[in-house]
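*Asks:* kindly generate the corresponding structure for this input.
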Amino acid sequence: MARNVEPMFSAIDAMDVEGFLSNLAENVTFQFGNAPALVGREAVREGVVAFFSSIAALRHEMTGKWEADEITILRFMTYYTRHDHNEVEVPCAVILHHAENTLIDDYRIYIDLAPVFAPPVGGEQVAAAH
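*Replies:* The predicted model follows:
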């Protein structure tokens, strides 16, 4: 079944926490990179609000999408704008499990955020290696 997840990523790119959360089941498990998994929509809200405060902006460019039954796998190039106005690009993959009501009950993001928070080198940010 084809699922339209693009509006959810538009909400993320707009840093619209409530718009993002509207796609998640109440009992969602959410794991971002190597951070501990968050369980429940309220825990995800707190985690996402904290993360959004650590960056100035972000945007996703989808470079792949695969679906099988209740699973959606996405590949992105994600662009983070730091508070120092440098933009850093980082590849990532997202695996979503959709509950029977189509809300997402398991959300895993595979990404290395180290380049986003690394200090600029020579006054300019070094982009992540591809």
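*Asks:* C-alpha from now on. contacts and neighbour counts both.
*Replies:* Will do.
*Asks:* so which residues of this structure form strands?
*Replies:* Taking DSSP state E to define them, one finds strands in the chain at 24-32, 38-39, 57-68, 71-81, 87-98, 104-111.
*Asks:* in CSV: the ones you listed, plus distance to residue 16 and mean neighbour count.
*Replies:* Formatted as CSV, the strands of the chain follow (distance: least, Cα to Cα, whole Å; neighbours: other Cα atoms under 10 Å):
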stretch, distance to residue 16, mean neighbour count
strand 24-32, 14, 20
strand 38-39, 19, 18
strand 57-68, 11, 14
strand 71-81, 15, 18
strand 87-98, 19, 20
strand 104-111, 17, 19
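*Asks:* now the second one, please; I'll put the structures next to each other:
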Amino acid sequence: MQTLERGWTLDAATAWARDLYDNGVDQRDAARFAAAFTDDGWLRFGNNEPLVGRANIEAAIAGFFMAMQSLRHTPARTTVAGNLLFLEATVTYLRHDGKEVSVYAMTVFEMAEMQGTPRASRCNIYVDLAP
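*Replies:* Model prediction:
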């Protein structure tokens, strides 16, 4: 597995992120989200313990998606530094009680290349889910 430091441009990173969020996360497709990770990918959501491996990531994110009717990400800024991808966004959740809640979120991906395809090897999601 190689890092993406060479050739990982802002345009490429933005396209990768938009595809992941538009066609995976905002569709509440946990399998699609987990597929964006390397086989031994690592995810920490807030203050929860890290999840390691695609199967564990998929199961936990599927449970998270069940806690709401829908969600949508409105990107604010995308930054690339070497093989790190920083995504700032406003996330709007439609809760099961019909209330819509928007919160600010920051996601940091450490990227790697797996069989010629960009994949996340690590991911930290920073968001306050209290509302």
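*Asks:* residue 45 of the second structure pairs with which position in the first structure?
*Replies:* When the first structure is aligned by TM-score structural alignment, residue 45 of the second structure is paired with residue 32.
*Asks:* please name every helix or strand in contact with the lengthiest helix in the second structure.
*Replies:* Across the second structure, the helix with the greatest residue count (assigned by DSSP state H) is helix 10-23. Judged by 3 or more Cα pairs under 8 Å, 6 or more residues apart in numbering; DSSP states H and E, helix 10-23 of the second structure is in contact with helix 30-35, strand 70-81.
*Asks:* and stretch 38-58 of the second structure, how far out from the chain's middle?
*Replies:* Relative to its chain's centre, stretch 38-58 of the second structure lies at 11 Å (Cα atoms, centre = their mean, to the nearest Å).
*Asks:* how much space separates the match of residue 45 of the second structure from residue 101 of the first structure?
*Replies:* In this view, residue 32 of the first structure and residue 101 of the first structure are 23 Å apart by Cα to Cα, to the nearest Å.
*Asks:* do residue 18 of the first structure as well
*Replies:* Residue 18 of the first structure is 18 Å from residue 101 of the first structure, by Cα to Cα.
*Asks:* alright, that wraps it up for me.
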